[in-house]
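1. Only the shape, not the letters, is given here:
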C-alpha cells in the first residue's frame, strides 16, 4: 500500500483480517495429537471453520502496533480405537494482549459416546499446546509481515524522534519473530502466498463477507430438531408468527400448497417479513441448507445457513453444527444474536428440547 505520511508522524491503519485468516489456516490445519495417525487415540485439525473479528496493524510517530481480537473455530477429525469421530475446538478470543497460557479452548466431540470422550484429555494435553504456540507467534509475525507497508522508509524520515521509534519497533518485532514458536509441519513461516490469496479474495468481493460457526445442543433426537426447521406449524409456533411462502412448490395455488413441510425450492418470509429465506437442500435427519437474509440488507445480498445434525444416542442429545457463510461484515453479532434469541431459545422453550440458561 502506498503511504503518504511525512516522517511517519500520523496515524495509519492497515486491515489485515484476510491475511490473518489465510495465515492461520496455513499454520493450524494438520496439527495433531501426534505423528502416529494409527495410534489408539488420535485427533487432527481437519479445517478452519471460521475466523471472525478484527485484525489491524497501525503506526503513529514511528511506532508500529498490532490490534487484533479474533474468534477461531477449528474442525477436528480422528479416532478412538476403531471408532471415528468429528468435532471442533472453539477459541473465543485470540487477542493482541493475550498471553500464551491465557488462551481458552472449548473442545467438542460430535455424536459423543463414553468411548469418544476419552479423546478430550488427549486433545488438551497434546494438541492445545501446539495451538498456543501458533497463537503466541501470530502477533510478532503480523507485525513483521505488515509493519513496513504502513511506514515511509527510514531513509526518508528526517525526524530523529520518529526514526528512533521506527528502529526500536523493528528491533523488537525481529526479536519476537525469531524467538516465536516454530510453524506447523509443512506450513510457511511467512506466508507470501497467503498475501496473494487474500488480495485475490478481496478483489473478488469476498473481503466484505464473513462466516459464523455455532453449535447449539438440543436434548432430542436429530429427526425431531431437523423436522422442527421444516414443519410449517412448528416454525410458526417457535417464531410466534406466520410463515408466508412467496415462491416455490408450496406457494399458494400450486400442487404442493397444502404440504405440511417446506419443500426444496420454497422461498418464504418469517417475523413479519423481516427475515427472507429459501430451502436449498435437505438430507433427512442429517443436514439442511437455506439461503437467508435480513430485509434491511441490499436486495442481492444473501447468506448461506448450513446445519448438520449430529445425534449422540448414548447421551440423548443432538448437536447442530451451524456454518453460516456470506454474512456482510459488521452484521455478524446481529445474525448470531438473532439465531440464538429467535431460533434456538424459542425452540427449547416451546417444545422442551433443552435447558435455557
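-> Sure thing, it's come through. From a predicted model like this one, the values you see are computed outputs, not experimental measurements.
2. Going by C-alpha atoms from here, please, whenever you check contacts or count neighbours.
-> Will do.
3. Residue 291 versus residue 281, what's the distance?
-> Distance check for residue 281 against residue 291: by C-alpha to C-alpha, to the nearest Å, it reads 10 Å.
4. Of those two, give the one with the bigger neighbour count.
-> Legend: neighbour count by other C-alpha atoms under 10 Å for residue 281 and residue 291, higher for residue 291 (20 against 15).
5. which residues touch the more buried one?
-> 277, 278, 279, 280, 302, 303, 304, 305 (C-alpha atoms under 8 Å, 6 or more residues apart in numbering).
6. Pull the contacting residues for the residue nearest in space to the middle of the chain.
-> Here the mean C-alpha position of the chain is nearest to the C-alpha of residue 50 (C-alpha atoms, centre = their mean), at a distance of 1.9 Å. The contact partners of residue 50, by C-alpha under 8 Å, 6+ apart, come to 71, 72, 73, 74, 211, 212, 213.
7. before we go on, here's another structure to hold up against the first:
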C-alpha cells in the first residue's frame, strides 16, 4: 500500500470543476464528423478561383465520405480524420461567355498528410481546347488555394474540439504542454533517422555505361485520348498511383513516381504531338 501522499496520480481526485477523468488520464473521444461535413461545405462550396484571364468556382460537394474524431489519451490530444471529397466546378475565360463544367476529387485528406500534401484532381466534362485550358488553370492555381482552405479546416477542427477534451485542472486551466498536435510521429522519427547521421561523400565509384533507347508503339485510341492520358494530371495520377507534378507546356517539367521519374516536354501540340 502506498504511503500517504504517494499514491498513483491517476487515482488522486483533484478539486476540479467537473470531477471526472482525473488528470486527463483516461480515453475521451468526441465525434467531429457532423461538424466537419458542415465546415468543409462552408469552406469549399462557392469558392472562387480567378485571375486576369480565367474565372472558376467550386459549385457543389457531391460526396463527403469519411469521419473525424478528437481524442484525449493520457492527457495527450490526438485528432483522427480521413476524408474523400468529390464535387463539381464551373469556369470560363473572362474574354468569353461560354461556361465549362467538370468534377474535382480530393482523395487523401487525413491526419497522415499535411494540407500541402493533399492531392486535388480536376477533370472536365467536355473535351475541347478551351475547357482543357480552364481545367488546367484550376489545377495549377486552384490546388494551392484549396489546400489553404483544408489547412483552415484542420486548424478549426483542433480549435473547436480541443476545448472540452483536455479537461481543466483544479487551477481552472488545461495543461498547455499537453495540447500536442496530431502530426505523423512515425514520419518525424524517420526524418530524424535520415538527417541525424550524415555520411562523408565517397569518391569511390565506377563508370556506368548508358545507351539511348528508342521505341515505336501503336496505341488503339484516338490522338486526343492519347494526348490527354499523358498530359492530364488526373489520368497520370490514376495509372502511376502517386502524386504528379506537371507543367503541360513547351519546356515544362514533369515529375512522377515520387520524383523517381522526371523529364521535360521538349515540344507539344494540343491533341496532336508530344
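-> Alright, I've got the coordinates. Computed from a predicted structure; not experimentally measured.
8. Mark which of the contacts of residue 291 of structure 1 are buried, thanks.
-> Among those, those buried by neighbour count (16 or more other C-alpha atoms under 10 Å) are 277, 278, 279, 280, 302, 303, 304, 305.
9. Skip the chain neighbours and tell me the closest residue to residue 55 of structure 1.
-> Among residues not flanking residue 55 of structure 1 along the chain, residue 68 sits closest, at 4.1 Å (C-alpha to C-alpha, 6 or more residues apart in numbering).
10. Please report how far the counterpart of the one you found in structure 2 lies from residue 146 of structure 2.
-> Counting by TM-score structural alignment, residue 68 of structure 1 corresponds to residue 81 in structure 2. Summarising the geometry, the distance separating residue 81 of structure 2 from residue 146 of structure 2, computed by C-alpha to C-alpha, is 17 Å.
11. more neighbours, these two?
-> residue 146 (24 against 18).
12. Name the helix or strand for that one, please.
-> With elements delineated by DSSP states H and E, residue 146 of structure 2 resides in helix 143-161, which encompasses its position.
13. so that helix corresponds to what in structure 1?
-> Using TM-score structural alignment, the partner range for helix 143-161 of structure 2 is residues 128-146.
14. Okay, buried residues for the matching stretch please.
-> 128, 130-146.
15. Quick check: that stretch compared with structure 2, mean distance?
-> After superposition onto structure 2, the mean distance of stretch 128-146 of structure 1 to its aligned counterpart is 1.4 Å, using mean C-alpha distance after the TM-score superposition for structure 1.
16. quick revisit: pipe the contacts of residue 291 of structure 1 into JSON lines and attach distance to residue 225 of structure 1 per row.
-> Conversion of these to JSON lines gives the following (distance: C-alpha to C-alpha, whole Å):
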{"residue": "277", "distance to residue 225 of structure 1": "18"}
{"residue": "278", "distance to residue 225 of structure 1": "18"}
{"residue": "279", "distance to residue 225 of structure 1": "16"}
{"residue": "280", "distance to residue 225 of structure 1": "18"}
{"residue": "302", "distance to residue 225 of structure 1": "24"}
{"residue": "303", "distance to residue 225 of structure 1": "22"}
{"residue": "304", "distance to residue 225 of structure 1": "19"}
{"residue": "305", "distance to residue 225 of structure 1": "15"}
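17. Let me know the closest of those to residue 79 of structure 1.
-> Distance to residue 79 of structure 1 across these (C-alpha to C-alpha) is lowest for residue 305, with 28.3 Å.
18. so that closest one makes contact with residue 327?
-> No. Counting by C-alpha atoms under 8 Å, no contact exists between residue 305 of structure 1 and residue 327, whose distance comes to 9.6 Å.
19. All the strands of the stretch 1-150 of structure 2, residue numbers only.
-> Counting by DSSP state E, counting those that start in this stretch, one finds strands in the stretch 1-150 of structure 2 at the ranges 28-31, 48-50, 54-73, 76-93, 100-110, 121-124.
20. ok and the fifth one relative to helix 143-161, angle-wise?
-> By that I understand strand 100-110 of structure 2. Relative orientation of strand 100-110 of structure 2 and helix 143-161, computed by axes from the mean of the first three to the mean of the last three C-alpha atoms, to 10 degrees: 50 degrees.
21. what about strand 100-110 of structure 2, how far off from structure 1?
-> Once superposed with structure 1, the aligned residues differ from strand 100-110 of structure 2 by a mean of 0.9 Å; criterion: mean C-alpha distance after the TM-score superposition for structure 1.
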